[in-house]
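> this one's structure only:
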């Protein structure tokens, strides 16, 4: 009876929660990286140099960094439904306002405010998933949710390219139309969230009473097992001081530097080979489709084997090699092949990485710790794109910047191995203490 009940609950959770949070992340990611396509004509229109564009593109993550932990703690207090609705409507409004930037300063200001508006969304959903999905399903649930980012690139790139080919409407330029048309779905979805999301399993009337009771009991047992483990953290201050949280943030830093370098610069790197906006969009989208498949299969393997460390290390090394390959590429075919390798590596690393915090964090500790990992990690989204823009100005090419971003992923791989070793040593020391 129990295995049948478990698979029934699992199926309902996947169908009810995952497609909807994927849709939210799809729109979020689209509004975050459409600046890469807007740049095809916006940079000239408002006078942005490559350095200014890289700096403004990255300022999003500074706003995000500063407001991430407070935002997630508020979500923990008021519930996911209301807070995520607030986040989505506000980033939609700011994204729409980006159509009216007139120069570098207004571009910088709105990128920063967009980061503030969106802070708390991603860690809020990761926290939300941990309140619903038992441990053995967590990497797969996270993988499906995060697959929305490469899917957003795969569908959003040609879509953004197509919008950029529209003739001016009501006096708006192509890049302004891009911001406006892609912001509207976010504002609408914010109101849908209020109706659709359920805060906790105890309020899930779409589950049968026996399904609801089984899920609540299962999550309670897992939480109890975690809390009896040595080194478990449930308080928000304890989580912010936990060295494992900082280690995971540094690991995530490399993957974020890689991901947002792709989002912001891939269209401009591809376009230098003489492609138009729509063709550029199609070519930027291809690697992402392959990344989604790799991401889901890799997460399933990680959940099945209950192994996380090597499931993070191997993709980080792969992505690092991909950036080195991209830096030395001389043809468009080599660039696309390098982008495929980088996309697969970065995407595959993320779900096993996000399954790690809930192994030692819960309650307010999970809210604060997950937000801290995401906010520090996402500073890689500032450093990567800015390094590419700055080094392009200095050297005249993309290679040096691509090598720097590759190096951050090598650091992520080494940090993951060090964290694993330290965790094993702590567990051995704790068992010896209890043994005596």
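Structure's in. What do you need? This is a predicted model, so every value here is computed, not measured.

> from here on, contacts and neighbour counts on C-alpha atoms
Noted.

> show me where the stretch 1-150 of the chain has its helices.
With DSSP state H, counting those that start in this stretch as the criterion, the stretch 1-150 of the chain has helices at 2-16, 18-33, 35-46, 50-78, 80-97, 104-118, 121-130, 138-146, 148-163.

> let's bring in a second model and compare:
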């Protein structure tokens, strides 16, 4: 499960189908996730002005930013099971339209309570999107390709920060002069929610549920691809173990803990990096405009996006998954801890960049781990559970970081917690790898 060498796909029909599906599906799914992530984390840029306008403390902001994941947590598994039952096309479209409406509605919040409410509603609206896509990709791509495919899809996250940072800060700068908006951050929220609604409607026509439903895929290629995927599922997992068995599987719980630690670093960076960069003025005497903050925060994500694809290709080529998760997690933990001792903004950002590389390179090979033993409704529930528990760190991380910032007066304590969480993930996944290897030895 963890270290087996991948077997090359010799069937030319299957390889042709994979190439066609990559070209047809990945740009659409990647664009959808890019919009999704912008609408999820643009609150980090809004905070540069919004917190003062609404009277939010760092702890109140961290709580509100993280409350997104409370609604997300409770609706994640049901949403993924519904997607498996009704099909990706209809359910992904529903998710996108509703999250876009709520994201735009954030423009009209008036106080702390309104901020909390809209963040919970955004989490409920969006629940099931990411794990739904991860599940959907298993309907289209053999195991030998999945880390690479997930990496190409997940490129949307660092690219959303490369694009979203400068875009969000620019909209904040110009939005205050737009009639009907008394603050630029309100205009930013309103504008950035609209594309999700429009693309969600387009998904109804552009996203086939399975290969056999794709008009752009030759019937013989669709048949060969679906037969290959069915054979892989039968050989790897035997049969669909069901929702209950998947949710009770200790491996699912272990992977949820691993993902919790990795995503902890992801969301602390997403929600607090703009404020860390803005804080360089007090720490180092530098001064940046709002747009310059957006550009600076884009750099770590641009570098991480390249590293992520290269690392995922290496994972697919070697067939090894667990070490490809653990090594980046350790590197990220060491880097974010080292950032606290750096004497200049340049060196701090260099360490933050290495941490971002560690976070992002760990995620694509991670999602090959649950797919190795879950299929059918069990996969829908198990992947949803891993993602929902993992993303609870999106609540815990911002809240703890904000609370520690208020308590200590700076963000260093929060960064130590990030390092600890990522190190925890590395240790668990190494234990997971060892237990899987022992089980394989016992079977021999």
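Received, thanks. Because the structure is predicted, anything quoted here is derived from the model rather than measured.

> TM between them?
Here the superposed chains carry a TM-score of 0.96, computed using TM-score structural alignment, normalised by the length of the first structure; 428 aligned residues with a Cα RMSD of 1.3 Å.

> ranking the helices of the stretch 1-150 of the first structure by burial, who's on top?
helix 138-146 (a mean of 26; mean count of other Cα atoms under 10 Å).

> what's the closest of the helices of the stretch 1-150 of the first structure to residue 288 of the first structure?
Using Cα to Cα as the measure, helix 148-163 is the one of the helices of the stretch 1-150 of the first structure that comes nearest residue 288 of the first structure, at 4.7 Å.

> once aligned to the second structure, how far is the helix or strand just after the closest one on average?
Sequence-wise, the next helix or strand downstream of helix 148-163 of the first structure (DSSP states H and E) is helix 174-196. In the superposition against the second structure, helix 174-196 of the first structure averages 0.5 Å from its aligned positions (mean Cα distance after the TM-score superposition for the first structure).

> report the buried residues of the helix or strand following helix 174-196 of the first structure.
Once helix 174-196 of the first structure ends, the next helix or strand along the chain (criterion: DSSP H and E) is helix 209-228. If you call a residue buried by 16 or more other Cα atoms under 10 Å, then helix 209-228 of the first structure has these buried ones: 211-212, 214-216, 218-219, 223, 226-227.

> how near is the equivalent of residue 16 of the second structure over in the first structure to residue 16 of the first structure?
Per TM-score structural alignment, the equivalent position to residue 16 of the second structure in the first structure is residue 8. As judged by Cα to Cα, to the nearest Å, residue 8 of the first structure and residue 16 of the first structure stand 12 Å apart.

> give me the nearest residue to residue 232 of the first structure, chain neighbours excluded.
Nearest residue to residue 232 of the first structure, sequence neighbours excluded (Cα to Cα, 6 or more residues apart in numbering): residue 360, at 4.8 Å.

> can you find the partner of the one you found in the second structure?
Taking TM-score structural alignment for the superposition, residue 360 of the first structure sits opposite residue 373 in the second structure.

> its match - how many residues pack around it?
Residue neighbour count, defined by other Cα atoms under 10 Å, stands at 21 for residue 373 of the second structure.

> now do it against residue 234 of the second structure, distance only.
Computed as Cα to Cα, the residue 373 of the second structure to residue 234 of the second structure distance reads 10 Å.

> and what of residue 155 of the second structure?
The value you get for residue 155 of the second structure to residue 234 of the second structure, if Cα to Cα is used, is 30 Å.

> can you check residue 311 of the second structure too?
Plainly put, residue 311 of the second structure is 28 Å away from residue 234 of the second structure if you go by Cα to Cα.

> rewinding a little: residue 199 of the first structure is nearest to which of the helices of the stretch 1-150 of the first structure?
Closest of the helices of the stretch 1-150 of the first structure to residue 199 of the first structure is helix 80-97, at 5.7 Å (criterion: Cα to Cα).

> where does the closest one end up in the second structure?
Residue span in the second structure matched to helix 80-97 of the first structure, by TM-score structural alignment: 88-105.

> can you state the mean residue-to-residue distance of that stretch versus the first structure?
Aligned to the first structure and superposed, stretch 88-105 of the second structure gives a mean residue distance of 0.6 Å (mean Cα distance after the TM-score superposition for the first structure).

> residue in the second structure matching residue 168 of the first structure?
So, by TM-score structural alignment, residue 168 of the first structure is matched to residue 177.

> and the residue lying closest to its match once chain neighbours are set aside, what does it touch?
Spatial nearest neighbour of residue 177 of the second structure, chain neighbours left out: residue 184 (7.5 Å); criterion: Cα to Cα, 6+ apart. Each residue near residue 184 of the second structure by Cα atoms under 8 Å, 6 or more residues apart in numbering is listed here: 171-177.

> could you measure from residue 184 of the second structure over to residue 371 of the second structure?
To residue 371 of the second structure, residue 184 of the second structure is 43 Å away according to Cα to Cα.

> count of neighbours near the aligned partner of residue 329 of the first structure in the second structure?
Under the alignment (TM-score structural alignment), residue 329 of the first structure pairs with residue 342 in the second structure. By the measure other Cα under 10 Å, the count of residues near residue 342 of the second structure is 14.

> still on that earlier bit, need the residues touching each of residue 8 and residue 16 of the first structure.
With Cα under 8 Å, 6+ apart applied, the contact sets of residue 8 of the first structure and residue 16 do not overlap.

> no further queries at this time; thank you.
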